[in-house]
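Participant: dropping the sequence and predicted coords here.
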Amino acid sequence: MTLQRPSVDVEAIRARHPLPEVMAAAGVELQPRGHGYIGCCPFHEDATPSLSVDGVPDRFHCFGCGASGDVIDFVQRTRNLGFLEAVAELDGGQYREHALTLVRPGPRLRAAPDLAAAAIASERAFEINQLAWEHFATPVGTSFAAHYLQRRRGLDLEPLTHEFTGQRFVGHATHGWAALTEHLKSKGLNDDELIGMDLAMRTRGGRLIDTYRNRLIFPITNASGQIHGFIGRDISGHPAAPKYRNPTRTPVFDKSQVLYRPTHQPLAVDAQVLVVEGAIDALAVAAATAASGTTQRVAACSTNGVSASPAQVQAVLALTHRPPRIAFDGDDAGQQGTVRWVAEACLKQRSPVLATRMPPGTDPADWLATHGPNGLQDLLAAPSGSAADDVPTTIVPGRDIIRALLYKADDPIRDAIDLIATLASQLPSTERRQLLRDSAAEMTRHGWNPCDTYAKALEEAMSEQPNHRPAVWRPAASPSLI
């Protein structure tokens, strides 16, 4: 006997259940953009909006992880259902007893805060963020967050809180719908201020609710201790909840202009900067430096994702004269992010970086949770010529530099010689040799080193370079960046 699949009018399903409404009701916060919406993808760790919704009618597509489809595909993914089960969810029980819970009580499209934000002065914005932080970082909130990190991620904050007495590193947003909103209103804030600072949003029914719920809260501060905004890390475990949430643009927050740094202590002349993907990674590195007594020699920072703007790269380069180390997660997104960092720092800003490649499926916080503060040395080890699968390996990304350059070079040999000679002159001898060797190998692989033409010309160019590393010559970053 052959079972026939019931006929499904897909176009009618899409018409009855608009994709943006279903996604917004599932907890995906959407912002109008062009002909559709954008938001953080719920299917991978997405700190910046990489999800396009309705740009192509009735379709979604993530430019980060590649997830795409229509409203039925979305329900299948978020609920782990088959095709017919997803249709049943959408149509309220045609094939199952339970009606869809995703679509009701309707979407919560976040109100664009631009107009409200425009009326808030920077001084007032910092004041509002401080009031919000006092709500997130109560003794109960900080204790909950610290215990959560220790229990779930093996991250012990005690050495950090001991060294930086009185500083609160992580708070907690409860699951209540309007806990922060009610607290801030009791302090005299009005609705426009809450929306303008992206601390609250309106539901379809007009009710004001919190934008941060059931999340760990990490404050993004500057060297003066002012809070530019908050990173919220989901702890609900709901498959549709974005893992990380950043504010939209406010009078004092622009994601492309800030770095997350757990601490802002003065750094030693020979300090190293470790750039990681997420706030938990950065906090784990900071805790390891406190436990090992190296807080002035190692600085951790994050751009809250694997992408970086020119301003963020400049801010990282300004922290120390040593090349920063890019230590992203051991997955495809982390590798691609490292390549983007190489392109921005090395090609556009002509400053060298080192790449610390994590074992597959591992991030820096995982490594430090397993190996303790001693594991920090693995992240800071001297560059080696090859990568290993079981330990973090630091390399001079010469091959990545050449691949990025060849993608857009007008004169590959001339452009490569000019760039590599400039970068090599800023490196000590061991790293310099690795860069020259790997760049030559990659040029050979692409056919741009016939009869060692490139290698010989590069050697000649290097002989004309001053045989010293430059002093701290990079422009200082503005306070908002660090």
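Facilitator: Noted; the coordinates are in hand. Bear in mind that the values here come from a model prediction, so they are computed numbers and not experimental data. Numbers count the residues shown, from 1 in each chain.

Participant: C-alpha from now on. contacts and neighbour counts both.
Facilitator: Will do.

Participant: touching, residue 194 and residue 202? I think so.
Facilitator: No: here residue 194 does not reach residue 202: they are 10.3 Å apart, not a contact under CA atoms under 8 Å.

Participant: which strand or helix spans residue 433?
Facilitator: helix 429-445 (DSSP states H and E).

Participant: structure two is appended below for comparative analysis:
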Amino acid sequence: MCLIADSTVQQVREYSDIVGVISEYVTLKKRGRNFIGLCPFHSEKTPSFTVSPEKQIFHCFGCHESGDLISFVQKVDSLTFVEAVTVIAQRAGIVVEETRGSASQYHTDFDTIRDMLALLLAKYQTFLAESGPTVSYLADRGVLKDSFEMFQLGFSPSSFDAASFLKKEGASDDIIDRTGVFYRTDQGQFRSRFSGRLIFPVLDYQRRVTGFGGRVMQSGNSDRSVAKYVNSQESRLFNKRKLLYGIGLAKPAIKKAGFAILMEGYMDVLMAHQFGFAHSVGVMGTALTKEQVQLIKRFTDTVYLAFDNDQAGQMAMQKSYQVLAPFGMTVKCLSMSEKDPADILLAHDADYFQGLIDQAVPVLDRLIETSVNALPNREIDTVSKCLGQLLDVVKLNPSKVVQDHYVGILAQELEIDREIILAQIRKTRYNVVSSLKFSKKDHTSKYLKAASFLAYVSATDQSYRESLRSKLEGIDFIDPDYVKLMGIIIGSDLYNQALYDEIEDDELKKKYGALLIEGEQVFTKVNVTQQIDECIGVLKEYYVSKRREEIKVAIREIEKTGKDTEQILMLLNELKELKSSREQLNYG
């Protein structure tokens, strides 16, 4: 099997534009020597995600996720190590060299699952070409052959035993189960979720199959309990929160147009692409998520919402704005007379739909207009309630300029003094100031801070590490993880991100990443030699104090038995020596 050569992996590890790559996923702002933004790995309103270009490490002060560029891309895109290395190499213009190796070296279960999904897709496509009724259905819906080939549509006949097919291809029961395509009967047998359905493959932004959507095709089936659409089971590969239908096809067009058109369903997106609106993507019938927004933001800061013209679609528009606004996105909405974009495109033409795009208005304008027009009266309680609801939406946008603009509109529309609204919004305005403190909790002792400082300077500076190698005897680093970490640091000739790559334990990796970023926030490299000596003294004091208490406990236990006076004398002598050592340290 061909694998990525170590030389390629090393070049990727040495690639220095960690800020540039992460900026494609997270909006970063410079703060001092580092960059900060909202963490992509947990939900937060105050930025706690920090990237250090100097140390080539990221760390979140909220969820404590840490790592280098490769681990970031792995986690944020759910990639294997090899896939992450390949993505970064392609971005950096690094030639991906291959070598020979065993299949088990890098080939994971996720690679196998993707292989099985790709085999299923090819089979579904073959069945579609052979299914006259399904092809006729697509033609009746106005779908051209070029379109269903471009979107790789398929069909799963009721007679197709997909599980047996995958077993013949070498898939184990565990792999079959994890494809997300099947459910188990009470007898433990596999049954396909997509039997008798038109197949919409769901691809990620790299156009790899993650799962499927399926529309029921049995026209004579009157069972209302049968869902019209079903999707693959949620899994690490098929995570709808992180996927957008059509994103792999839409990427170039989004960049060219400067904005994305966000729709709801599979057919909406397919028809939009067929009519030339290739910058369209779909949320697949679920509420928009922050992960999907982060994916869109890698290609544009502007989104046009083209949701169904019904109550549910209008509610989805408002909820989508609430997710988009905190990311500083420009959000507009189309005014559609028909129910959904597919219907509009088929009933009219591309020029008509382009006109709707040209006439799109900011979502906030639409929400304010709709809310004001819906007021039953102008009594103070009614107006106050309306104002409060609209301010909750307005303040989601991090731009004070945008907020103040809509304060003026609200003042005019609701006939309220502008200063009153300004006072209200300033009182509730989102504060983006972040307090990045390094473990300054009340229970954090001076001993742990001393251990942290020694670990930090030895991890980041060769000369200090060399001097520490001969000074650590008789020092207790308190935290067991710091003991392990210091052993790795002192025993290595690597620094910063290079040393991170050599640490095998995941928890220690996180602790090391946190140490590099948090240490930079707190510790100053002024009079470092003096600080090192003071920290060593503090930790030696800790060792002496701890050992003295251990001896006192041991003496009391021996005295209870009335025996082994010789042992007591030895302990008393050690206690005396420890007292002398403590006095020499001049601490406490």
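Facilitator: The structure has been received and is ready for your questions. Not measured: the values here are computed from a predicted model.

Participant: what segments of the stretch 101-250 of structure 1 are helices?
Facilitator: Secondary structure of the stretch 101-250 of structure 1 (DSSP state H, counting those that start in this stretch): helices at 114-118, 122-136, 139-153, 158-163, 179-186, 191-196.

Participant: what lies in contact with stretch 302-311 of structure 1?
Facilitator: The contact list for stretch 302-311 of structure 1 (CA atoms under 8 Å, 6 or more residues apart in numbering) reads 46-48, 255-261, 275-279, 282, 312, 328, 333-334, 336-338, 340-341, 344, 481.

Participant: return a ChimeraX selection command for the buried portion of these.
Facilitator: Here is the ChimeraX selection string for the buried members of the contacts of stretch 302-311 of structure 1, based on 16 or more other CA atoms under 10 Å:
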select :46,47,48,255,256,257,258,259,260,261,275,276,277,278,279,282,312,328,333,334,337,338,340,341,344,481
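
Participant: which residues in the stretch 1-150 of structure 1 form strands?
Facilitator: For the stretch 1-150 of structure 1, strands defined by DSSP state E, counting those that start in this stretch occupy the ranges 31-33, 36-39, 51-53, 60-62, 68-69.

Participant: related to what we said a few turns ago, check which residues of the helix holding residue 433 of structure 1 are buried.
Facilitator: Within helix 429-445 of structure 1, the residues scored as buried using 16+ other CA under 10 Å are 431-432, 434-436, 438-444.

Participant: then stretch 159-169 of structure 1?
Facilitator: Residues of stretch 159-169 of structure 1 classed as buried: 159-160, 168-169 (neighbour count, 16+ other CA under 10 Å).

Participant: I'd like to know which of the helices of the stretch 101-250 of structure 1 is closest to residue 243 of structure 1.
Facilitator: Residue 243 of structure 1 sits nearest to helix 139-153 of all the helices of the stretch 101-250 of structure 1, at 14.8 Å, using CA to CA.

Participant: ok and that closest one relative to helix 122-136, angle-wise?
Facilitator: On the basis of axes from the mean of the first three to the mean of the last three CA atoms, to 10 degrees, helix 139-153 of structure 1 is oriented at 70 degrees to helix 122-136.

Participant: residues near residue 90 of structure 2, how many?
Facilitator: Residue 90 of structure 2 has 13 neighbouring residues, counting by other CA atoms under 10 Å.

Participant: name the residues that touch stretch 225-232 of structure 2?
Facilitator: Residues outside stretch 225-232 of structure 2 that contact it (CA under 8 Å, 6+ apart): 180-181, 193-194, 211-216, 238.
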